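Student: sequence-free structure coming up:
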């Protein structure tokens, strides 16, 4: 078995592109578009990314698909002309574009259908979290899916996915019931517990290696009461706050999760707790959150209150707006100690300062229902983690990027003793302490075998974590 050799940077002949246009429109009603570098819409599209640091990467061409039929022909076109390819939906991933590659763009595939009787939500491949939340709020339901309304549901899900419901309802992938996927040969497969179960296993945690997801069906859950908000203390109290927060946050009922964050501000850096209650009773929420509201005396700010769930889901929109430049890494950690928390505080205090940069560290709960699944139930393996650590910085100049990157990478290395891995769509998931084998661990061999079955020519090879097809020995 040999891997197909793909070429970059050279457009297929005009007659081939014209024929693709004809095929895409053959079904009638399709609004699919082909964008080439000379098109005005191409220039706007290459800049339409969440992380401004990706701007400047110029794909060979875009195929903006509107349905599964379009995706099938986009994949076949790439194969026919030996083109490298990527897939873009929410455009939060830094691998959504690649220089000289064909980009299958799902930005027009944003439909969501909620069935309140079956308690399911089916989303198209290009839907954003905001699309899902908008449809779900009509029925007061939701599923664990991110903290930024602009994030693509598909990309979030394929690597694992975290949301505020995670402690009570598990990861995003734990709530997937079915996936429709266009495979490397252009066939359309349905993956579920009863249909192509091996593919279903693989897409839940390493899905970008196996095809283009054109729809996902999720289990949704009631969201009757949402109580949440920041509790802010001065950075001088960070040690006191975190030392009490850590054991307390692991001992509370699953319907409450409490994250911790260290962040700079114009009037001084701060330590923030962010409790989120998703349950049945506002009075119960108040009682469970109360100990965190005075964890180190009177806080500077306490904005815990009853909130619409959809507002909670937009939590990160203002702090991390689309189009800014970011350098980020994340890691899953287990067994944090007093020493580990001190490392977190000390490294935060080393963060580069200045008007052209802003750095933060966040610890999000990763226990509870996430641990209910076994490590070999699906591709994602890290069911022993306690917290998900997000390290990142926003910057406006090249020199600031260098400073932010050095700080993030140093911080990342300092937490290595407590690191167990990461999700496969997270920046840094294959860096340093996160090799492919460590990220996927004991599931790697099986995933490689599944890859050989569904994508033996390794067409889908541009994800953050690449699973190559298992090679058979030659006699």
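Tutor: Looks like it came in fine. What you see is a predicted model; the values in this text were computed from it and never measured.
Student: going forward, measure contacts between C-alpha atoms and count neighbours the same way
Tutor: Fine.
Student: For residue 450, pull up the helix or strand it's in.
Tutor: helix 444-454 (DSSP states H and E).
Student: Touching that helix from outside, list them.
Tutor: 183-184, 198-199, 202, 209-210, 379, 436-437, 458, 467-471 (C-alpha atoms under 8 Å, 6 or more residues apart in numbering).
Student: Just the ones of the residues you listed in helices?
Tutor: 198, 199, 202, 436, 437 (DSSP state H).
Student: got a list of what the nearest residue to the second one once chain neighbours are set aside touches?
Tutor: The reference is to residue 199. Computed as C-alpha to C-alpha, 6 or more residues apart in numbering, the closest residue to residue 199 that is not its neighbour in sequence is residue 191, at 5.9 Å. Residue 191 is in contact with 178, 179, 180, 181, 197, 199, 200, counting by C-alpha under 8 Å, 6+ apart.
Student: take a look at this one as well, against the first:
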């Protein structure tokens, strides 16, 4: 990108424009996953919708490759590409709550922690992720699940409207009444259709919740999973709990004698009660499959449970992940979990099974672009390390784990858990029968596939 073109873009924006020689460029190009090291030609840090429109139009006029960065949390680093024009929404990081209407208007560059903090002031929240550093935009467009999913559904189930800059630089609002086809596609179809500059969400009552963590020794993993697969889907929707294989973090509340030990466990969130005595009764069942090696329960403000992993797995680590949906936990899957727990390559690497049943099953399969309303768990395998020299080791472990589990899956994955190096048929499998409809919407709103740095749905032909 020539210097004159850079200056033209600078003159068009209120936000900052950075080239490779500018101070702050290296910080601005980095993303959550340190395995991603790419150098865009220019970074446009948009301050408002007019900036976004100008950047999209500039990309079209100049023929530049365009990427869109929200929170920069994409495991595959899809928001940054070598030689591209990065449209950075981080300057549009704001949240406005209407407590009477129980809605929140959220800027496209906001993070979950921003939304959690502001909504919590009014005793409200939405189901969205398990880390406060995650971008609202990317998580929502992929569908979104978290600690409140069994109680309140997917993140997209709370989406009321979205303001979108389209591939030609025009601006529309998508909702059930305006551009309903686009609104359908945005709810799970990823970043294929435009730049969402703000989201409007319906909020739900949530204040202090019951947090619990239960860990069992590895030899009990079969008994625990057989119990968990029956217990949780039948439990009240106020109880959420994701299953994990992990190494015990060297941090409170875990006692020093189990730090670093390989274990299996469940991280629970109870929205039905935060009373300590009631929590003790509610979690008396954790001894049913086997005696826990560790169990801890406490009331916690909802933003606290959302932020509990932030310091354990901060920005700047090596990441490689793969995912799949599951409607059952088979004996073969249990064998795979046992094998790869024993082979855990680093103390940070982990596997999570997030529940996506309960309230998430209330919408029909055709209501949104999320195609797996019949899934019970959304699984992710994360190979994680602070050391760049571990990159191959964590990748090999994650891919081997996925290869062993995939035959026991439903065939597709949560789009935000797809790796950047997976074949195109994985995207089609993720959208099942919705893929062709998404391709039709893509043809209407982005016929030239301007927005292709994502888990891409190509425009329908003809």
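Tutor: Good, I have the coordinates. The shown structure was predicted, so the numbers you read here are calculated from the model rather than taken from an experiment.
Student: Got a TM-score for the pair?
Tutor: Here the TM-score for the pair of chains, by TM-score structural alignment, normalised by the length of structure 2, is 0.93; 448 aligned residues with a C-alpha RMSD of 1.8 Å.
Student: rewinding a little: just the buried subset of the ones in helices among the contacts of helix 444-454 of structure 1, please.
Tutor: Neighbour-count burial (16 or more other C-alpha atoms under 10 Å) is assigned, among those, to 198, 199, 202, 436.
Student: and residue 377 of structure 1, what pairs with it in structure 2?
Tutor: Matched by TM-score structural alignment, residue 377 of structure 1 corresponds to residue 367 in structure 2.
Student: right, and that match touches residue 183 too?
Tutor: No. Residue 367 of structure 2 is beyond contact range of residue 183, at 10.4 Å (criterion: C-alpha atoms under 8 Å).
Student: Please say which of the two ends up with more neighbours.
Tutor: Counting neighbours by other C-alpha atoms under 10 Å for residue 367 of structure 2 and for residue 183 shows that residue 183 has the greater number, 26 against 13.
Student: What distance do you get for the more buried one to residue 366 of structure 2?
Tutor: Between residue 183 of structure 2 and residue 366 of structure 2 the distance, using C-alpha to C-alpha, to the nearest Å, works out to 13 Å.
Student: Residue 239 of structure 2 now?
Tutor: Taking C-alpha to C-alpha, one finds residue 239 of structure 2 at 27 Å from residue 366 of structure 2.
Student: any idea which element the residue positioned nearest the centre of structure 2 lies in?
Tutor: The centroid of structure 2 falls nearest to residue 139 when counting by C-alpha atoms, centre = their mean (4.1 Å). Using DSSP H and E, residue 139 of structure 2 sits in helix 136-142.
Student: Show me what the following helix or strand past that helix is packed against.
Tutor: Following helix 136-142 of structure 2 in sequence order, the next helix or strand is helix 149-152 (DSSP H and E). Packing partners of helix 149-152 of structure 2 (3 or more C-alpha pairs under 8 Å, 6 or more residues apart in numbering; DSSP states H and E): strand 239-247.
Student: coming back round to it: what's the residue nearest to the centre of structure 2 aligned with over in structure 1?
Tutor: Using TM-score structural alignment, residue 139 of structure 2 lines up with residue 156 in structure 1.
Student: ok, now which ones touch its match?
Tutor: Contacts of residue 156 of structure 1 by C-alpha under 8 Å, 6+ apart are 145, 146, 172, 425.
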